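Asks: have a look at this fold, sequence not included:
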């Protein structure tokens, strides 16, 4: 079922993902806490609004790099560049330059998806659909080990070392990530574009590929709806944390504990639930049930708002997003072309993820400028509405997928 070279490639690429997510726990907890300290949780939405422009720049650079040197060099260089930029932000923060808190908050949202999506593009290119149904869950689980370890260390070290120092771990983790990703490509082989796709002939960003395919557009719409839920739950979670935890380092430690627990929960789902669900449950049922779960958790948050219910709704969303939703969504890309997997996928899963978060935050920010104060309950109600929109989109997309893989 699995040739030895694919086993080694899977171990390598999942190890690379584990290192990336290990470091991300440090930058995620620290960047949120430092931004809140410098500008307040009520201004997080303005930081989020800067994400989309930064994503466009980084994705264009990634596309040019992919056209110039191929997938192996692209993943290695984007990983190492990210480490260098994080290191530069650390140097600025320890010198009291608050603007670096904005840079690190915005950049953390960009680099993580661009690097991680390259790992998934590799997996989607070298595995068959049946292999992916068995390996996607364990792949996510190995990656989550890094997430869990990073979160627990943030919780333990934040108040001892100070928030800024933890950025060094985020920067350092990207070096072994780059090394393991290159090893994975050596074992799995580098996927090659078709003659029509060589050198980015259809576009470095993949815009033409995306808009020529109704199927890819459906995936994009799915991502927009899911991330609207993510954005409002994120804002509600951070707002409740600011109210109940005023000390910066204590808040960083709390965030670290939450993210570490999130990694552990996601790991269990990835090892146990995902392989069984992908093999024995219809893809349509999986994708339709997920938004229903978020509808219920958001309803609980609306009825009984607290840091506990806010954390629960946020963790439930992220745990499913990192496990069952992620593994099931990746199957949509497997029958597609090189540019669809390496370029259009980045537009959808990197830019689409962050644009919906950034765009949603920008709209919320404009509303806030008009009404001054947005009641917290509005965020959870918005999550409920978005979850209800998400459900029919998932239904239609899975129908299109079945027609693609079973044309008869």
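Replies: Yep, that arrived. Quantities reported herein were computed from a predicted structural model and do not represent experimental measurements.

Asks: could you use CA atoms for every contact and neighbour count after this?
Replies: Will do.

Asks: where exactly do the helices run in the stretch 201-350 of the chain?
Replies: All helices of the stretch 201-350 of the chain, identified by DSSP state H, counting those that start in this stretch, fall at 207-211, 214-244, 248-268, 274-280, 283-303, 307-322, 324-330, 338-339, 345-346.

Asks: what's the answer for the stretch 51-200 of the chain, then?
Replies: 51-69, 71-93, 99-126, 129-161, 167-188.

Asks: packing partners of the first one?
Replies: Read that as helix 51-69. Helix 51-69 sits against helix 71-93, helix 99-126, helix 353-371, with contacts defined as 3 or more CA pairs under 8 Å, 6 or more residues apart in numbering; DSSP states H and E.

Asks: and the contacts of that helix?
Replies: Defining contact as CA atoms under 8 Å, 6 or more residues apart in numbering, one finds that helix 51-69 is touched by 73-74, 78, 106-107, 109-110, 114, 198-200, 204-205, 343, 346-347, 350-351, 354-355, 358-359.

Asks: okay if I get the helices of the stretch 51-200 of the chain as a markdown table plus mean neighbour count?
Replies: Listed next are the helices of the stretch 51-200 of the chain as a markdown table, based on neighbours: other CA atoms under 10 Å:
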| stretch | mean neighbour count |
| --- | --- |
| helix 51-69 | 19 |
| helix 71-93 | 19 |
| helix 99-126 | 22 |
| helix 129-161 | 22 |
| helix 167-188 | 22 |
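
Asks: which of the ones you listed sits closest to residue 366?
Replies: helix 51-69 (16.0 Å; CA to CA).

Asks: distance from the closest one to the middle of the chain?
Replies: 17 Å (CA atoms, centre = their mean, to the nearest Å).

Asks: and the angle for that helix with helix 353-371?
Replies: Relative orientation of helix 51-69 versus helix 353-371 (axes from the mean of the first three to the mean of the last three CA atoms, to 10 degrees): 160 degrees.

Asks: which non-adjacent residue is nearest the residue nearest in space to the middle of the chain?
Replies: By CA atoms, centre = their mean, the chain has its centre lying nearest to residue 113, at 5.0 Å. Excluding its sequence neighbours, the residue lying closest to residue 113 (CA to CA, 6 or more residues apart in numbering) is residue 350, at 5.2 Å.

Asks: structure B:
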């Protein structure tokens, strides 16, 4: 069967409608639930101003552990096996946390010889895990698409595919209030794990279609080269072994040196996530202060993110596919962060920013991240090789996104310890400075992003080298 016929069958497969649909529904349920638990008087840390930055500081280490685990599974079992195993592990981790929260709340259990509720010891790690697991899984779904679509096809399909994820996020976000009133917060969290398990059926169908038609993503076979023990020890001493954090750093450094656009993308993600973290800190502090009731707060946060996805969906279906026919990706890279800069500047000039002013800045940032940035980000990987799409993408997606958040969170925790708690206006000024950094990083990245014609030529060159299995 010819490849182009197989590619055209992909939009009709379960992959586009379920493999991404279910995980995004689950995450849209998990996000407001974990925020509500973390900021609740009964289950979280509302009286500790530094709790949120402190928790975010742990996201990066957990993400590194997830990344090392993923790399090991990818090497042993390939992309399909890695997706199946990581999905199952994340689903049962969330299900276990849900059960533990329910038991702890019913029994009013406290830590041995203290008055600390056990549920508080669950809500903190759960919040960190929720921040870490989503990128680990979604990067694998998008890596698959980057492998089976050409640059021209990706420009056509990525925006509406992302639109489907926005639809699922809207459904999940708006369902939070309904489900939490009937199943409580712990029961609603369990629905996330169910959604992930359902996605396994869709991912299995997608990979089966790809394998049947000969375009399943596979790495190039490495030639076995005999080396003596002395040379092997020398290679390991110089970082040629790929074990642990050191091996990950070596791998990333070599990959970034070979593919400069990935290094620029990594820096851009660090900058954008620094802004996202600062706005999130403002948002969490403001929403906890403004809406004290746990269930109402969970519903409000769910509806807020649903609204974000409504705007994202509109752009993904009605605007971006049309726009990408007339402008180059590099031009959109330059324009996107400028909108956020305008909103954060307005927020920074407010003496006491309201929840709505802060929410507007976060909404604009998230809409651009979910629509334009998601499209542009994925288009970068399409013409690249297997290592860039599956290992490089995970390094950037899992570690890059979370490292930016952790660095800012650690910095905020340190500055809070030295100077005291920052007010919302100060945090807003810091957010505006982060927006300026994002603009600069995006501009530098845009100079390395190829035109659509150049991307197609690069894709054709890689395909001729590696054959059908990219």
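Replies: Right, received. Where do you want to start? Keep in mind that this is a model prediction, so the values were computed, not measured.

Asks: got a TM-score for the two of them?
Replies: For this chain pair, the superposition-based TM-score is 0.94 by TM-score structural alignment, normalised by the length of the first structure; 405 aligned residues with a CA RMSD of 2.1 Å.

Asks: quick one on the thing from earlier: what lines up with the residue nearest to the centre of the first structure in the second structure?
Replies: Taking TM-score structural alignment, the alignment pairs residue 113 of the first structure with residue 135 from the second structure.

Asks: one step back: aligned counterpart of the residue nearest to residue 113 of the first structure in the second structure, please.
Replies: By TM-score structural alignment, residue 350 of the first structure lines up with residue 398.

Asks: mind checking which of the helices of the stretch 51-200 of the first structure is nearest residue 273 of the first structure?
Replies: helix 129-161 (8.1 Å).

Asks: now that closest one on the second structure. Mean distance?
Replies: With mean CA distance after the TM-score superposition for the first structure, helix 129-161 of the first structure departs from the second structure by a mean of 1.1 Å once superposed.

Asks: next, the angle from that helix to helix 307-322.
Replies: Using the same axes, to 10 degrees: helix 129-161 of the first structure against helix 307-322 is 140 degrees.

Asks: how close does the closest residue to residue 292 of the first structure other than its chain neighbours sit to residue 394 of the first structure?
Replies: In this structure, residue 292 of the first structure finds its nearest non-sequential neighbour in residue 387, 6.9 Å apart by CA to CA, 6+ apart. According to CA to CA, to the nearest Å, residue 387 of the first structure and residue 394 of the first structure sit 11 Å apart.

Asks: what of residue 317 of the first structure?
Replies: Going from residue 317 of the first structure to residue 394 of the first structure by CA to CA gives 16 Å.

Asks: for residue 240 of the second structure, what are its contacts?
Replies: Counting by CA under 8 Å, 6+ apart, the residues that residue 240 of the second structure touches are 247, 250.

Asks: quick one: it and residue 69 of the second structure, what's the gap?
Replies: 18 Å.

Asks: again, but for residue 281 of the second structure
Replies: For residue 281 of the second structure, the distance to residue 69 of the second structure - CA to CA - is 29 Å.

Asks: then residue 424 of the second structure?
Replies: 38 Å.

Asks: what sits against the aligned partner of residue 367 of the first structure in the second structure?
Replies: Under the alignment (TM-score structural alignment), residue 367 of the first structure maps onto residue 415 of the second structure. With CA under 8 Å, 6+ apart as the criterion, no residue contacts residue 415 of the second structure.

Asks: how near is residue 415 of the second structure to residue 289 of the second structure?
Replies: 22 Å.

Asks: using the three-state scheme, assign residue 2 of the first structure.
Replies: coil (DSSP: H, G, I helix; E, B strand; the rest coil).

Asks: go on, residue 407 of the first structure?
Replies: When classified by three-state DSSP, residue 407 of the first structure comes out as coil.

Asks: now which residue in the second structure aligns to residue 190 of the first structure?
Replies: Aligning on TM-score structural alignment places residue 190 of the first structure opposite residue 216 in the second structure.

Asks: residue 15 of the second structure versus the nearest residue to that match once chain neighbours are set aside, what's the distance?
Replies: For residue 216 of the second structure, ignoring the flanking residues on the chain, the nearest one in space by CA to CA, 6+ apart is residue 210 at 4.6 Å. Remark: distance between residue 210 of the second structure and residue 15 of the second structure (CA to CA) = 11 Å.

Asks: now residue 179 of the second structure
Replies: 26 Å.

Asks: what about the aligned partner of residue 45 of the first structure in the second structure, how many neighbours?
Replies: With TM-score structural alignment as the criterion, residue 45 of the first structure lines up with residue 53 in the second structure. By the measure other CA atoms under 10 Å, the count of residues near residue 53 of the second structure is 24.

Asks: also residue 366 of the first structure?
Replies: Residue 366 of the first structure: 13 neighbours (other CA under 10 Å).

Asks: do residue 333 of the first structure as well
Replies: 23.

Asks: what's the match for it in the second structure?
Replies: Residue 333 of the first structure maps onto residue 381 in the second structure, by TM-score structural alignment.

Asks: residues in contact with its match?
Replies: By CA under 8 Å, 6+ apart, residue 381 of the second structure lies in contact with 146, 388-389, 393.

Asks: understood, closing this out.
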